[in-house]
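Undergrad: coordinates for the following, if possible.
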Amino acid sequence: MSKSVEVRLKVNGKDHVGQCESRTLMADFLRDHLNLTGTHVGCEHGVCGVCTILVDGEAVRSCIMLAAQAHGADVVTIEGLAQAGVYHPVQKAFHDHHALQCGFCTPGMLATAIDFLSTNASPTEPEVREALSAVLCRCTGYQNIVTAVMEAAAVMRGEIETGARADG
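TA: Coordinates of the predicted model:
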């Protein structure tokens, strides 16, 4: 039997305290303990990237991270990307460019793109393609996703204006 541990962390700007078994994966903790079901699980081996979340600002595969490892961390999931009812620039660009199909990989794709753009504000298209290769999408050829990330980078650099509301 696995030992129970207390996990204290900030998720999407809110403090949370939870108890879970020491072997509980972060994806399961988010989904089952915090009822944040936007984080999807695909391969359960850290290969496909659909479970990617941001932990202390960096992209992390939540299917291979233990919840206990997130103790004290600042976590952002798909549910926390929009702020004050306004989409994150990457979300807005995905919407504008129809950069999703079934939506299963989208939360991981967004987290990966946001992490990538935090370290490369002016990427080339090949660099975007390389960064996004960390998340597998079976529904699309990635072109609209790449276009969306390129536009989001321009918005985040202040070259293009945006302001779509997430609530309408």
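Undergrad: all contacts plus neighbour counts: C-alpha atoms, from now on.
TA: Noted.
Undergrad: give me the spatial nearest neighbour of the most centrally placed residue in the chain, chain neighbours excluded.
TA: A centroid search over the chain (C-alpha atoms, centre = their mean) returns A111, at 2.7 Å, as the residue closest to the centre. Residue nearest to A111 in three dimensions, not counting chain neighbours: I53, with 5.6 Å by C-alpha to C-alpha, 6 or more residues apart in numbering.
Undergrad: got the contact list for the one helix or strand the one you found maps to?
TA: Using DSSP states H and E, I53 sits in strand 52-55. Under the contact criterion C-alpha atoms under 8 Å, 6 or more residues apart in numbering, strand 52-55 has outside partners 39, 59-62, 70, 73-78, 107-109, 111-112, 115.
Undergrad: to check against the first, give me the structure of this:
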Amino acid sequence: MSKHHITTTINDNPVEFLCEPQQPLLDVLRDELGMTGTKEGCGTGDCGACSITLDGRLVCSCLVLAVEAQGKAIQTIEGMAQGDHLHVLQRKFLEHAALQCGICTPGFLIAARSLLERNANPTEEEVRFWLAGNLCRCTGYQKIIEAVLDAAKEIRGA
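TA: Here you go, the predicted model:
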């Protein structure tokens, strides 16, 4: 099989790579591009650890073929912090101790950012809905929910 040449944008930077026709985007991000912040938890789209945004849509990168990235804009956890400045969600996760082992954390952060980009004033129920595709086996969910709500409050300037 011949490899496909893909041109895309990742975290606002133009990127080109070669991939096999059936290669998951997760594998290319981690193995070919060295973006190991996106984690593989299950490989079946059930845990959310590999969450990214693809043209603004929250997706599990283990379920997206790398060839589908052609011409699209991808955002990963590596693009959240701006230089030495953590994104407000990253700061709030630290302040609320909303992480432990770190496997699920990037997916939660990407999902939460996706929510807050659409709605800076979510209810607890809306946060729970948006994060329902992410599983955590260490911390439970309450600290994560509180961190997202606190970040939303800061974004609103309240």
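Undergrad: pull out the buried residues from the contacts of strand 52-55 of the first structure.
TA: 39, 59-62, 70, 73-78, 107-109, 111-112, 115 (16 or more other C-alpha atoms under 10 Å).
Undergrad: now, which of those residues lie within strands?
TA: When DSSP state E is applied, these are split such that 59-61, 74-76 fall in strands.
Undergrad: out of these, who's nearest A153 of the first structure?
TA: Distances from A153 of the first structure to these, taken as C-alpha to C-alpha, are shortest for A59 (17.0 Å).
Undergrad: relative to M150 of the first structure, how far out is that closest one?
TA: Here the criterion is C-alpha to C-alpha, to the nearest Å. By it, A59 of the first structure lies 19 Å from M150 of the first structure.
Undergrad: same question for V90 of the first structure.
TA: Distance from V90 of the first structure to M150 of the first structure, by C-alpha to C-alpha: 9 Å.
Undergrad: check S2 of the first structure too.
TA: On the measure of C-alpha to C-alpha, S2 of the first structure and M150 of the first structure end up 45 Å apart.
Undergrad: and those two? Which one has more around it.
TA: When S2 of the first structure and M150 are compared for neighbours, M150 comes out ahead with 22 against 9, by other C-alpha atoms under 10 Å.
Undergrad: which SS class is the more buried one?
TA: What DSSP: H, G, I helix; E, B strand; the rest coil gives for M150 of the first structure is helix.
Undergrad: residues in contact with it?
TA: Going by C-alpha under 8 Å, 6+ apart, the list of residues near M150 of the first structure reads 123-125, 128.
Undergrad: in PyMOL, select just the buried ones from the residues you listed.
TA: Listed next is the PyMOL selection for buried residues among the contacts of M150 of the first structure, using 16+ other C-alpha under 10 Å:
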select buried, resi 123+128
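Undergrad: mind checking which of the contacts of M150 of the first structure land in helices?
TA: Under the assignment DSSP state H, the contacts of M150 of the first structure contribute 125, 128 to helices.
Undergrad: distance check, the closest residue to V41 of the first structure other than its chain neighbours against Q143 of the first structure.
TA: The shortest distance from V41 of the first structure to any non-neighbouring residue, by C-alpha to C-alpha, 6+ apart, is to C51 (5.2 Å). Computed with C-alpha to C-alpha, the distance linking C51 of the first structure and Q143 of the first structure is 21 Å.
Undergrad: cool, thanks, signing off.
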